[in-house]
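K.L.:
Mind folding the following:
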Amino acid sequence: MSMITRLHYFNCVVEKGSITEASRVFDVQPSSISRQLIALEKELGISLLNRTTRNIGLTEAGLTYYQYSQRIVSELDEAHRAVNDLQQNPKGSLKISMTVGFGESCVLPLIPAFIMQYPDIKIELELTERVIDLVEENVDIAIRSGRLPDSNLIARKLADNNFLLCSSPQYQAKHGSPCGPEDLTDFDCISYGYTGWRDWYLMDNKARKLSIKDAVTVNSVNGQKQLLLNHAGLALMPLWAVREELKNGSLIHLLDQHIFSPYESLSSTYALYLNRELISPKIRVFLDYLKDNLD
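P.N.:
Model (predicted):
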């Protein structure tokens, strides 16, 4: 029997003045309540109730204990109401850490509509490529690309990265197009400066590292895109970062019969959160919102 149940029994007996009346409230045998009250007194090492054949009264210690017990049960009931309210109306602070490229391209444009839908959730956003500790930094959700670390985190896939070889039409008009991956040494290649993603791989059958002409290195996805749009060369870009530019023709997809990657395996972008038995409503609604609204 839990301590909280004993407190409920104790409070009810005090308020009803009778074990029999309390047993009717909880629909249990009077003997069951009596046993729990005796167990409570043994645990405390002091008598809480003066029992007679006619009524029950509080000892001095019982009165003090009852005052605390009332507050404990009342606050617990309030906690249950607050949690149920959160379940129906998610609220509170939601801290999200995300990679710069995916955050700027895919997540930030969705935030205003999310806030309108859930005005009681306060969003705190961090855009960074560094490795974070969700517990130490009090982060609710981390959005990261690449291989998943071995951890006790739950991962929900948001998007496949699908790297494409891109250039601007102007660069292509001036320099031509590579006929195959082996021709990349003849073109200006824009590399991603993040550790572990600087090389280019052909993924058609198995990963094969390519030789390229390194023209410039930049450590952000949007930096690569700006260089592409200003005709600096070729770059491997995740589809989610260049979808609109491919649609409007400001960028073009080269060697589309081949599969490329800046790493020796294909990769995706994930939302990571702590492995808990019950997911917080504010986390749940944000993840569901991303799933419903990401292209």
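K.L.:
going forward, measure contacts between C-alpha atoms and count neighbours the same way
P.N.:
OK.
K.L.:
Could you measure from N248 over to G92?
P.N.:
Here the criterion is CA to CA, to the nearest Å. By it, N248 lies 40 Å from G92.
K.L.:
Show me which of the two is the more surrounded one.
P.N.:
The neighbour comparison of N248 against G92 (other CA atoms under 10 Å) goes to G92, with 14 against 9.
K.L.:
hang on, that one packs against K122?
P.N.:
Yes. Contact criterion CA atoms under 8 Å: G92 and K122 qualify, at 6.0 Å.
K.L.:
ranges for the helices of this structure?
P.N.:
Ranges of helices in the chain, per DSSP state H, are 3-16, 19-26, 30-44, 60-88, 100-102, 111-117, 169-175, 221-229, 239-248, 281-293.
K.L.:
Reformat those as JSON lines; add distance to A215.
P.N.:
Shown next, in JSON lines, are the helices of the chain (distance: least, CA to CA, whole Å):
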{"stretch": "helix 3-16", "distance to A215": "69"}
{"stretch": "helix 19-26", "distance to A215": "78"}
{"stretch": "helix 30-44", "distance to A215": "76"}
{"stretch": "helix 60-88", "distance to A215": "52"}
{"stretch": "helix 100-102", "distance to A215": "21"}
{"stretch": "helix 111-117", "distance to A215": "36"}
{"stretch": "helix 169-175", "distance to A215": "14"}
{"stretch": "helix 221-229", "distance to A215": "11"}
{"stretch": "helix 239-248", "distance to A215": "20"}
{"stretch": "helix 281-293", "distance to A215": "36"}
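K.L.:
And those: which comes nearest R156?
P.N.:
Nearest to R156 among these is helix 281-293 (8.3 Å), distances taken as CA to CA.
K.L.:
Report the buried residues of the closest one.
P.N.:
By neighbour count on 16 or more other CA atoms under 10 Å, the buried set for helix 281-293 is 281-283, 285-287, 289-290.
K.L.:
one more to line up against the first:
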Amino acid sequence: MKVLAPLNNLEHIDDYIEAGAGEFYIGFFDKEWSDTFGDFADINRMSGFKEISNPYDLDTVLQIVKAIKAKGKEVYITFNSSIYSDEQLAFMKRYFEHVKEAGVDGVIVSCIEQVILAREIGVPSVISTISGVYNKDIAIFYQEKGTKRIILPRDLAIAEIEAIKKAAPEAEYEIFMMRNGCSFSDSNCLGLHRKERCSICSSIKHAGKELRLKNNDFHSKNTAELNDMIYNNSFHNYACGLCGIYDFVEMGIAACKIVGRSDEWQYICKDIKIIKDNIDLAKRCGSKEEYLDKMHFPEDRVMMCKLGLSCYYPEVRF
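P.N.:
Modelled structure (predicted):
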């Protein structure tokens, strides 16, 4: 199982690789796309943050792809907005042609129309969580369409992931591992990730708090406020799936993902290293129990692990 890291800082590619990254994903911002389709038409899920999350243009990304491939690592480019029009898909065709020529390992896509387009161009497709592969039937559908990899939703349990993989074993599978959790399903979220807070999660998080409680006493208000603070700080900002690594190594998951195209490179490197260390440990352990006894924990173990509110896969410990 490889560590898949977001790449938003060219100066530190070698630092990521030294920490243990085996794969990268990257998006780009294209002014021509925005001029053609408007500011609210996204190329990928993070287009609303423009250069903050996608700091490079297409030409630069193509050079990055070649540089990463020269270092013997894999790289994927994101084209996973919630929706595309026929005109946008036609425009996207030239993007796919360019990234194929650069040698990209796959395009991360969100709909069957993109899978078909990628197949026509001859570039591998990776199914985003936007497609909502929640069961074996959806996985089999995309597997039969020739997709290279399926990214499974962050709210699936380990047993559900194993069942899907067994039912459609020809595709590779990618799961979430660290950072940036979300309480909502990508495939059922019609909001956009933007500074204007068009997404449900961001709108709720930044809204003025109006607590409507049956008992309007100090204890009730304090408990509700604490609950809100813990969930926002512990899961949305920093989720963790380290406890599940032994299971994923055993079932042959291809990659585990670090979310955070807007995060600082130092924190990404820390996550890469602890994941890689735990993957190597899991391969040496003879049982899940041995792995859990010896595993490397995140720095804020008491807050994150004891409450269980930061867990991608809480069933391992609870």
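K.L.:
Could you get me the TM-score between them?
P.N.:
The TM-score (TM-score structural alignment, normalised by the length of structure 1) is 0.20; 94 aligned residues with a CA RMSD of 5.8 Å.
K.L.:
Just name the closest of the buried residues of helix 281-293 of structure 1 to F163 of structure 1, please.
P.N.:
Using CA to CA, those come closest to F163 of structure 1 at L290, 20.9 Å.
K.L.:
Helices along the stretch 201-318 of structure 2, start to end?
P.N.:
For the stretch 201-318 of structure 2, the helices defined by DSSP state H, counting those that start in this stretch cover 218-231, 245-251, 265-284, 288-294, 301, 307.
K.L.:
nearest to A167 of structure 2, of these?
P.N.:
Per CA to CA, nearest to A167 of structure 2 of the helices of the stretch 201-318 of structure 2: helix 245-251, 12.6 Å.
K.L.:
residues making contact with that closest one?
P.N.:
If you take CA atoms under 8 Å, 6 or more residues apart in numbering as the criterion, helix 245-251 of structure 2 is touched by 1, 158, 162, 278-279, 282-283, 288, 291.
K.L.:
For burial, what's the neighbour tally of A155 of structure 1?
P.N.:
By other CA under 10 Å, neighbour count at A155 of structure 1 equals 20.
K.L.:
Now for the nearest residue to it once chain neighbours are set aside: which residues touch it?
P.N.:
Spatial nearest neighbour of A155 of structure 1, chain neighbours left out: L272 (4.6 Å); criterion: CA to CA, 6 or more residues apart in numbering. L272 of structure 1 is in contact with 141-144, 153-156, counting by CA under 8 Å, 6+ apart.
K.L.:
on that earlier part again, how about the helices of structure 1, which one is nearest Y201 of structure 1?
P.N.:
Closest of the helices of structure 1 to Y201 of structure 1 is helix 239-248, at 16.4 Å (criterion: CA to CA).
K.L.:
What are the buried residues along the closest one?
P.N.:
Neighbour-count burial for helix 239-248 of structure 1 [16+ other CA under 10 Å]: 239-242, 246.
K.L.:
same for it, what does it pack against?
P.N.:
Counting contacts by 3 or more CA pairs under 8 Å, 6 or more residues apart in numbering; DSSP states H and E, helix 239-248 of structure 1 is packed against helix 100-102, helix 221-229, strand 252-254.
K.L.:
Please report the number of neighbouring residues for K221 of structure 2.
P.N.:
15.
K.L.:
An error on my part: the question was meant for I4 of structure 1.
P.N.:
Neighbours of I4 of structure 1 (other CA under 10 Å): 13.
K.L.:
Surely it is in contact with R71?
P.N.:
No. The criterion here is CA under 8 Å, and I4 of structure 1 misses it with R71 at 11.9 Å.
K.L.:
ranges for the helices of the stretch 1-150 of structure 2?
P.N.:
13-19, 31-37, 58-70, 86-102, 112-121, 136-144.
K.L.:
As a markdown table, those helices with distance to R301 of structure 2 would be great.
P.N.:
Below are the helices of the stretch 1-150 of structure 2 laid out as a markdown table (distance: least, CA to CA, whole Å):
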| stretch | distance to R301 of structure 2 |
| --- | --- |
| helix 13-19 | 21 |
| helix 31-37 | 43 |
| helix 58-70 | 33 |
| helix 86-102 | 41 |
| helix 112-121 | 40 |
| helix 136-144 | 34 |
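K.L.:
So which of those helices is nearest Y25 of structure 2?
P.N.:
Among the helices of the stretch 1-150 of structure 2, the nearest to Y25 of structure 2 by CA to CA is helix 58-70 (9.7 Å).
K.L.:
In the contacts of helix 245-251 of structure 2, which residue is surrounded by the most others?
P.N.:
Counting neighbours by other CA under 10 Å, A282 leads the contacts of helix 245-251 of structure 2 with 24 neighbours.
K.L.:
Which residues are in contact with that residue?
P.N.:
245-246, 249, 288, 291.
K.L.:
again, only this time at 7 Å
P.N.:
246, 291 (CA atoms under 7 Å, 6 or more residues apart in numbering).
K.L.:
Tell me how far it lies from I26 of structure 2.
P.N.:
28 Å.
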